[in-house]
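> Quick one, what's the 3D model for this:
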Amino acid sequence: MNRILAVDDEPAILRLLGAVLGRGGYDVVPASDAAAAMAALARGGIDAIVLDLGLPDRDGLEVIAAVRASSQVPIIVVTARSDVAEKIAALDLGADDYVTKPFDGDELLARLRSALRRARPDGRSAEQLVHGPLRIDFARHVLTRDNAPVALTPREFAVMGALIEAGGRIVTHAALLEKVWGKAHVHDVDYLRVVVRALRLKLEADPAHPDLIRNEPGIGYRLTDA
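Here you go, the predicted model:
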């Protein structure tokens, strides 16, 4: 049974997290502040962290940075903060995903299952990765959907490679732009929108209503399992 460290300073939310995670079949380790969370992590045996950003003794962003200094344990941020910049900061610091309060329990469990799957690589060669109906072969520079090759430009291939490597995790606009176009273009989001629009025309069953390449408004993109 996976052990999940649930961190929130509101007793009612901590109880709710315990109930939701328990319903999902997880063993829950509660912590009401950053100090208790870091102590629990240091004791070992934690498989993932569900973390509130608004803690009384230390900002949640600092906690993410501290965890990432020594561990790659999955981190799901649960926050009432609506500022897009803070969500991007959490992802850039190493959070795997986030949900916004008030949260849906089933969504939280789905995001957690996805993060735990990514944390357990299955041994595939890094030259080939699979995500849902997609398979990418980096050595041969080939992407297939449902085993059918899809013709992509070099930049389209690079964007899909980054999204598939993320395995369903959000990739921020800045991260995609830096990876594909370079650091000088991290603010040129229109470049990215043009490529994503072209990818949807080639990969989506209904490009007007995409269900594979999901937009996270103001933040970035993620792949679903469609």
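> From now on I want contacts and neighbour counts done on CA atoms only, so please keep to that.
Noted.
> Counting by contacts, list what the strand or helix carrying Ala40 packs against.
Assessed by DSSP states H and E, Ala40 sits inside helix 34-43. Secondary structure elements in contact with helix 34-43, counted by 3 or more C-alpha pairs under 8 Å, 6 or more residues apart in numbering; DSSP states H and E, are strand 3-7, strand 27-31, helix 60-68.
> if I read this right, Thr144 contacts Val130, doesn't it?
No - using C-alpha atoms under 8 Å, Thr144 is not in contact with Val130, being 9.6 Å away.
> How much space separates Asp122 from Leu116?
Summarising the geometry, the distance separating Asp122 from Leu116, computed by C-alpha to C-alpha, to the nearest Å, is 12 Å.
> higher neighbour count, the two?
Set side by side, Asp122 and Leu116 show unequal neighbour counts under other C-alpha atoms under 10 Å, the larger going to Leu116 at 18 against 8.
> Quickly note the distance from that one to Ala110.
Taking C-alpha to C-alpha as the criterion, Leu116 is separated from Ala110 by 10 Å.
> Repeat that for Arg43.
As for Arg43, its distance to Ala110 is 26 Å (criterion: C-alpha to C-alpha).
> What of Arg193?
For Arg193, the distance to Ala110 - C-alpha to C-alpha - is 27 Å.
> Another for comparison:
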Amino acid sequence: MALTSEVPDAGYRRSVTPGLERGAILIAIDEPSLTDVAAGQLEDVGFSTRTVTDGYEAVRLVAETSPCLVVLGASTPPTGGVELMRRIHARRQVPLILVATESRAADRIVGLRLGADDYLGEPFAPAELVARVEAVLRRRARPGRRSAAVTIGGVEIDPARERVTLDGRQVKLTPREFELLSFMAQHPGRTFSRVEILDAVWGDSSCRSEVSVTVHVRRLRMKVEEDPSAPRLLETRRGFGYRLVPSA
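Model (predicted):
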């Protein structure tokens, strides 16, 4: 998914800052008073926004209007944030920040494993939301992400189109899985520690964890390895980290 500053016309409130346009943010949280304040803060720094309280409407808008980022509440009806996140990513690989209370910590953990780019505890300060949005978009737009396509062992990684195929068949990856595989593909044969991978792929995200690297590598193997229990592409170098084997 290419990040863009173009703003869709489907009901988005445009930035109140003249001459500054930073793209459209879709906010899907079931507390209108909170979302209105958050939307105002985002508009103050150049984003256009649309707020909804119905999850199915959010899924439809992601498919139809291509926002540059989604802020999704873990309790957003009718299905809750985790199921809505699956539906959103099935339609478009859009960056996503999950908002969850401490009582919904399990949803937050599952959401991160499914590819949420970051999370916020609820209630949150609108200024913190703005900072998290800016950080996620910075990571997603880092120079060097869109290098030439690479083919290794029947797997083609095309950063420019954000597309992965295995023997010609498209593989569905979450945004984080794609970014991890794309990063490794830029350095075939090189071993990276979990900390190095965190710095390159997770950046300054609040959900940094070496366990997250392990989980995402395991999920990638399930999708691109012929036998995930005996990986030939994403190799573990015990005591060192992981590498993408160039001759897999």
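> residues touching the most centrally placed residue in the first structure, list them.
Closest residue to the average C-alpha location of the first structure: Arg169 at 2.7 Å, with C-alpha atoms, centre = their mean. Arg169 of the first structure sits next to Asp96, Asp97, Ala115, Leu163, Arg222, Leu223 when contact means C-alpha atoms under 8 Å, 6 or more residues apart in numbering.
> what about it, which SS state?
Secondary structure, DSSP: H, G, I helix; E, B strand; the rest coil: Arg169 of the first structure is coil.
> any idea how far Ser82 of the first structure is from it?
In this view, Arg169 of the first structure and Ser82 of the first structure are 19 Å apart by C-alpha to C-alpha.
> Tell me how far Arg91 of the second structure lies from Gly80 of the second structure.
Distance from Arg91 of the second structure to Gly80 of the second structure, counting by C-alpha to C-alpha: 17 Å.
> Compare those two (neighbour count), which wins?
Neighbours of Arg91 of the second structure and Gly80, each counted by other C-alpha under 10 Å, are more numerous for Gly80; the result is 16 against 13.
> Ala69 of the first structure - how many residues pack around it?
With neighbours defined by other C-alpha under 10 Å, the count for Ala69 of the first structure comes to 10.
> Revised request: answer the last question for Arg193 of the first structure.
Around Arg193 of the first structure there are 12 other residues, counting by other C-alpha under 10 Å.
> so where does it fall, helix or strand?
Under the criterion of DSSP H and E, Arg193 of the first structure resides in helix 189-203.
> in the superposed pair, what's the mean gap between the helix holding Ala40 of the first structure and the second structure?
Between helix 34-43 of the first structure and its aligned stretch in the second structure, the superposed structures give an average distance of 1.3 Å (mean C-alpha distance after the TM-score superposition for the first structure).
> Average offset of the very next helix or strand once past that helix relative to the second structure?
The element immediately downstream of helix 34-43 of the first structure (helix or strand, assigned by DSSP H and E) is strand 48-51. With both structures laid over each other, strand 48-51 of the first structure and its partner residues in the second structure are 0.6 Å apart on average (mean C-alpha distance after the TM-score superposition for the first structure).
> from the middle of its chain, how far away would strand 48-51 of the first structure be?
13 Å (C-alpha atoms, centre = their mean, to the nearest Å).
> Can you check which part of the second structure that strand sits on?
Strand 48-51 of the first structure lines up with residues 69-72 of the second structure when matched by TM-score structural alignment.
> Ser71 of the first structure matches what in the second structure?
With TM-score structural alignment as the criterion, Ser71 of the first structure pairs with Arg92.
> Just the strands from the second structure, written as ranges.
Using DSSP state E, the strands found in the second structure span residues 24-28, 48-52, 69-73, 96-100, 118-121, 150-152, 155-158, 163-166, 169-170, 234-237, 241-244.
> Which one of these lies nearest to Ser212 of the second structure?
The minimum distance between Ser212 of the second structure and those falls on strand 118-121, with 12.0 Å, by C-alpha to C-alpha.
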